[in-house]
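Peer 1: A structural model of the following input is requested.
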Amino acid sequence: MNSPAIVLMFPGQGSQHARMAVGLYGHQPEFTAAMDEVFAAFGTEGEAMRADWLADHPAVPLDHVTRSQPLLFAVDYALGTMLLQHGVRPWTLLGHSIGEMVAATLAGVFSLDAAAVLLLDRVHRLADAPPGGMLAVAAGADALTPFLTDEVVVAAVNSPRQTILAGPSGPLATVAEALREAELTCRPVPSLTAFHSPSLAAVTAGAVDRFAATPMAAPRIPLYSGYRAEPLTERVATDPAYWSGHPVEAVRFWPALDAILSRRADVLCVEAGPGQGLSTVARRHPAVLARRAAVVPLLPPRAGAPEADRDSVAEALATVRDRIGDARTHSR
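Peer 2: Modelled structure (predicted):
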């Protein structure tokens, strides 16, 4: 019996919450060391980020772009590093939004120091974006075409029945009202920025030069693009325009996941990030429903006591080890 093909999934904007994964800090050595490494890479801003991450009442709200993006990157990266150091050998990596930067860093496209500089440049640019937001709608993207405008667009296709819209605050509120009048269920995504929408084009225009000045390499671990729903080749992985365009481009998580799960049976999807948003989506995939694939989230579905983080990770690691160990035992 072959070992399951492990897909590491890294969540992005909207999955952040107060004190996410804090229960692991100081208790899980690989996670703790990786978090400290990321905060050090953020330089003079790292200590303020750490303080807000650990605080019950952060000085800067975690939904603000200068906190949500760096802290999501840090937590995802630390969990991914922990898995790699525990001997997990991924078949492929798949990130959602900022999660793809994490995947690329773990795969060696960027060094951690380079990724931190690029991320800080991004969030400083986005901090100047017009007020905006994101909206999760329980409907397919095609069904939402009548509600879209030049400003309010599809920001992410998470599943056949979950689409994220984004746009400036005023127009997005108008679309939300129209959706509710049409009896479509929708809820705000935790974000003060209209990620993956044209409203960010102006403030991110100069980012391509920063990427062009950054050394990039071919992925050492296979990497799937959550924007193009296909493997990330060396040519694309080292293309500055590809990375600098992410804040404006729509995320195609479901098509990417579908492409991955269609390639082979016996896949284990491990969500390395706060919450269980990607796990919830993956559990609806036909391959998972047919038990050709399985899903393991590392962290609890929502914020809780610090012990819940530790218990959840311990249980998840045991499950992954059992799956790998069972396959190795049967193959002897």
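Peer 1: Only C-alpha atoms from now on, for both contacts and neighbour counts.
Peer 2: OK.
Peer 1: how far is the longest helix along the chain from where the chain is centred?
Peer 2: Secondary structure of the chain per DSSP state H: the longest helix is helix 306-331. What separates the centre of helix 306-331 from the centre of its chain is 22 Å, taken as CA atoms, centre = their mean, to the nearest Å.
Peer 1: same deal with stretch 205-224?
Peer 2: Counting by CA atoms, centre = their mean, stretch 205-224 is centred 17 Å from the centre of its parent chain.
Peer 1: Show me the contact partners of that stretch.
Peer 2: Residues outside stretch 205-224 that contact it (CA atoms under 8 Å, 6 or more residues apart in numbering) are 90-95, 103-104, 106-110, 114, 118, 121-122, 230-235, 237-241, 243-245, 256.
Peer 1: The protein: strands as residue ranges?
Peer 2: 5-10, 92-95, 132-137, 153-159, 162-168, 186-189, 223-224, 267-271, 293-297 (DSSP state E).
Peer 1: quick one on the thing from earlier: what angle separates the longest helix of the chain from strand 293-297?
Peer 2: If you take axes from the mean of the first three to the mean of the last three CA atoms, to 10 degrees, helix 306-331 sits at 150 degrees to strand 293-297.
Peer 1: another one to check against the first:
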Amino acid sequence: MARTLAAIDAVRPSTEHTVTRLLTDPGALGPDELLTSDPLAFDLATYAGAVACGTVLRHSLRCRPQLIMGHSVGDIAALAVAEAITPETGARILSARHVLLGSLPSPAASDGAGMLALALPVAEVTGLLTVTGLLHTHAAADNAPQQTVVSGPLRELGILYELVRTAGVRCTRLASRAGYHHPQLTPIAEGLHTFLSTVDLQTPTIPLYSSTLAGPVHTHAQLRELAGHHLTRPVMFQASLRDLYRRGIDVFVDAGPGALLSPLIRATLPTATVISPLRGHPGLHLVERRLQALKGRSV
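Peer 2: Have a look, this model is predicted:
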């Protein structure tokens, strides 16, 4: 983990907000404060945590999955864990994206954009957006049978938030730098694609699966595009999980720090085995014990 964090820190001029400090010092800034004061450090720390944890599970614990899948911007971390890119290259991609996103209004600005998570199926959310005339808000992620994320202008999100809360539906404002998975980010996506065309890419040591395409990615062109899908394409996480299950994969390891995706997987696939080896603050022996369920299974 230390080597991974140091490699990512080396890409960026040293500041008090290095990812090593952010992820290991209890006195470092928290996510909400960091998102406002240093969004690039927030992005890099999120990425670094996922890459470091995924790398440890792959190599130190000899956990070899059949496929690796990211979620949203986690596709960049997935590329690094699968060794299609180096950890440093992923950090450079995020740095280039940071520069491109600098042209957008601040999330706090009146003309800014954001994201909401609603405890509703995607079909109901899509119908609700049509009926209410919120034409610039789109489904950004179909995460689970009862969780849909939408992306759009803050004005429309405010209307939707009040509407669904009045109806007794759970709705959560997501801390987000932009309204991701939205067609309005097409110019940003085009700029990032130009940068990605210059990035060194290797054949992944483990195959990658795209949760935006709900299918595997094979060619180098597809792998390059994968790193930018979070900008304009919706995440089809639920459809991806069901497709993988049909392919015979019935064990899913939530490889990031914590257990953010595990509840979504369990809600979508109640009969699958879902393991969150790094939830809480486990020691190495506890992590290894949690991974015993992987023996002889399709992960």
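Peer 1: After superposition, what is the TM-score?
Peer 2: After superposition, the two chains reach a TM-score (TM-score structural alignment, normalised by the length of structure 2) of 0.84; 281 aligned residues with a CA RMSD of 2.5 Å.
Peer 1: could you flag which of the contacts of stretch 205-224 of structure 1 are buried?
Peer 2: 90, 92-95, 103-104, 106-110, 114, 118, 122, 231-232, 237-240, 243-245, 256 (16 or more other CA atoms under 10 Å).
Peer 1: May I have the distance across stretch 16-26 of structure 2, first residue to last?
Peer 2: 14 Å (CA to CA, to the nearest Å).
Peer 1: buried residues in it?
Peer 2: 17-23.
Peer 1: where do the helices sit along the stretch 101-250 of structure 2?
Peer 2: For the stretch 101-250 of structure 2, the helices defined by DSSP state H, counting those that start in this stretch cover 122-132, 154-166, 186-196, 220-226, 229-232, 237-246.
Peer 1: Map residue 247 of structure 1 onto structure 2.
Peer 2: Correspondence of residue 247 of structure 1 to structure 2, assessed by TM-score structural alignment: residue 231.
Peer 1: distance of that match from residue 267 of structure 2?
Peer 2: Where residue 267 of structure 2 is concerned, residue 231 of structure 2 sits at a distance of 26 Å (CA to CA).
Peer 1: Aligned counterpart of residue 139 of structure 1 in structure 2, please.
Peer 2: So, by TM-score structural alignment, residue 139 of structure 1 is matched to residue 120.
Peer 1: I'd say that match and residue 147 touch.
Peer 2: Yes - Residue 120 of structure 2 is within contact range of residue 147, at 5.4 Å (criterion: CA atoms under 8 Å).
Peer 1: Which one's more surrounded, residue 231 and residue 267 of structure 2?
Peer 2: The residue with more neighbours, out of residue 231 of structure 2 and residue 267 and counting by other CA atoms under 10 Å, is residue 231; that gives 25 against 16.
Peer 1: what's the burial count for the counterpart of residue 295 of structure 1 in structure 2?
Peer 2: Aligned against structure 2 by TM-score structural alignment, residue 295 of structure 1 finds its counterpart in residue 274. Applying other CA under 10 Å, we find 20 residues neighbouring residue 274 of structure 2.
Peer 1: Name the nearest residue to residue 274 of structure 2, sequence neighbours excluded.
Peer 2: Once flanking residues are discounted, residue 274 of structure 2 sits nearest to residue 252: 4.9 Å by CA to CA, 6 or more residues apart in numbering.
Peer 1: which ones are touching that neighbour?
Peer 2: So residue 252 of structure 2 contacts 265, 272-275, 299 (CA under 8 Å, 6+ apart).
Peer 1: measure whatever residue of structure 1 lines up with residue 168 of structure 2 to residue 138 of structure 1 for me?
Peer 2: Here residue 168 of structure 2 is matched to residue 183 in structure 1, going by TM-score structural alignment. Residue 183 of structure 1 sits 10 Å away from residue 138 of structure 1, taking CA to CA as the criterion.
Peer 1: related to what we said a few turns ago, report the buried residues of the longest helix of structure 1.
Peer 2: Those would be 308-313, 316-317, 320, 324, for helix 306-331 of structure 1 by 16+ other CA under 10 Å.
Peer 1: now swap in stretch 130-145 of structure 2 and tell me
Peer 2: In stretch 130-145 of structure 2, counting by 16+ other CA under 10 Å, buried: 134, 137-145.
Peer 1: end to end, how far does that stretch reach?
Peer 2: 20 Å.
Peer 1: Need the contact partners of it.
Peer 2: By CA under 8 Å, 6+ apart, stretch 130-145 of structure 2 touches 120-122, 125-126, 129, 148-153, 156-157, 180-182, 233-238, 264-265, 267-268.
Peer 1: how about a cut-off of 6 Å?
Peer 2: Residues outside stretch 130-145 of structure 2 that contact it (CA atoms under 6 Å, 6 or more residues apart in numbering): 121-122, 148-152, 181, 234-238, 264, 268.
Peer 1: so how far is it from its chain's centroid?
Peer 2: From the chain centre to the centre of stretch 130-145 of structure 2 is a distance of 19 Å (CA atoms, centre = their mean).
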